[in-house]
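Chemist: no sequence on this one, just coordinates:
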């Protein structure tokens, strides 16, 4: 097994963490938008189905 350079390892780790963070942030925003739309639609349906 070849010995890894510590600096390379640290850099790759930082890069990976940054990638993960950006991915999570994107997912979070997309999820929030979807949830908001879903809740709005559900709310409208409930309001329409409500017995006036």
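Modeler: Yep, it's here. Bear in mind the structure is a predicted one, so any value in this text is a computation, not a measurement.
Chemist: C-alpha only now, for contacts and for neighbours.
Modeler: OK.
Chemist: Residue 27 sits in which helix or strand?
Modeler: helix 6-49 (DSSP states H and E).
Chemist: How far off centre is that helix?
Modeler: Once both centres are worked out by C-alpha atoms, centre = their mean, to the nearest Å, helix 6-49 turns out to sit 2 Å from its chain's centre.
Chemist: Stretch 43-52 too?
Modeler: The answer for stretch 43-52 is 31 Å, by C-alpha atoms, centre = their mean.
Chemist: List the buried residues for that stretch?
Modeler: Within stretch 43-52, no residue qualifies as buried by neighbour count (16 or more other C-alpha atoms under 10 Å).
Chemist: take the one below as the second:
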């Protein structure tokens, strides 16, 4: 593409790889934080009521 500035393909690959890794880490920690918050209430109620 003529309008694209001349960036090395290796640098471009590392740039997208970095964005991909940061996005996945952010998604993992947000999801993990939500699950920890929800699991505190669930474990307290479910573990206290055992019916065999």
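Modeler: Good, I have the coordinates. Since the structure is predicted, the reported quantities are computational estimates derived from the model, not experimental observations.
Chemist: Show me what residue 10 of the second structure aligns to in the first structure.
Modeler: Under the alignment defined by TM-score structural alignment, residue 10 of the second structure corresponds to residue 13 in the first structure.
Chemist: Repeat that for residue 23 of the second structure.
Modeler: Using TM-score structural alignment, the equivalent of residue 23 of the second structure in the first structure is residue 26.
Chemist: Look up how far residue 20 of the first structure lies from the residue nearest the centre of the first structure.
Modeler: By C-alpha atoms, centre = their mean, the first structure has its centre lying nearest to residue 27, at 2.0 Å. The gap separating residue 27 of the first structure from residue 20 of the first structure is 10 Å, by C-alpha to C-alpha, to the nearest Å.
Chemist: ditto for residue 28 of the first structure
Modeler: Distance from residue 28 of the first structure to residue 20 of the first structure, counting by C-alpha to C-alpha: 12 Å.
Chemist: Please apply the same query to residue 31 of the first structure.
Modeler: Residue 31 of the first structure is 16 Å from residue 20 of the first structure, by C-alpha to C-alpha.
Chemist: and if you look at residue 7 of the first structure?
Modeler: Here residue 7 of the first structure is placed at a distance of 20 Å from residue 20 of the first structure (C-alpha to C-alpha).
Chemist: Neighbour count for the two, which is higher?
Modeler: Set residue 7 of the first structure next to residue 20 and count neighbours by other C-alpha atoms under 10 Å: residue 20 wins out with 12 against 9.
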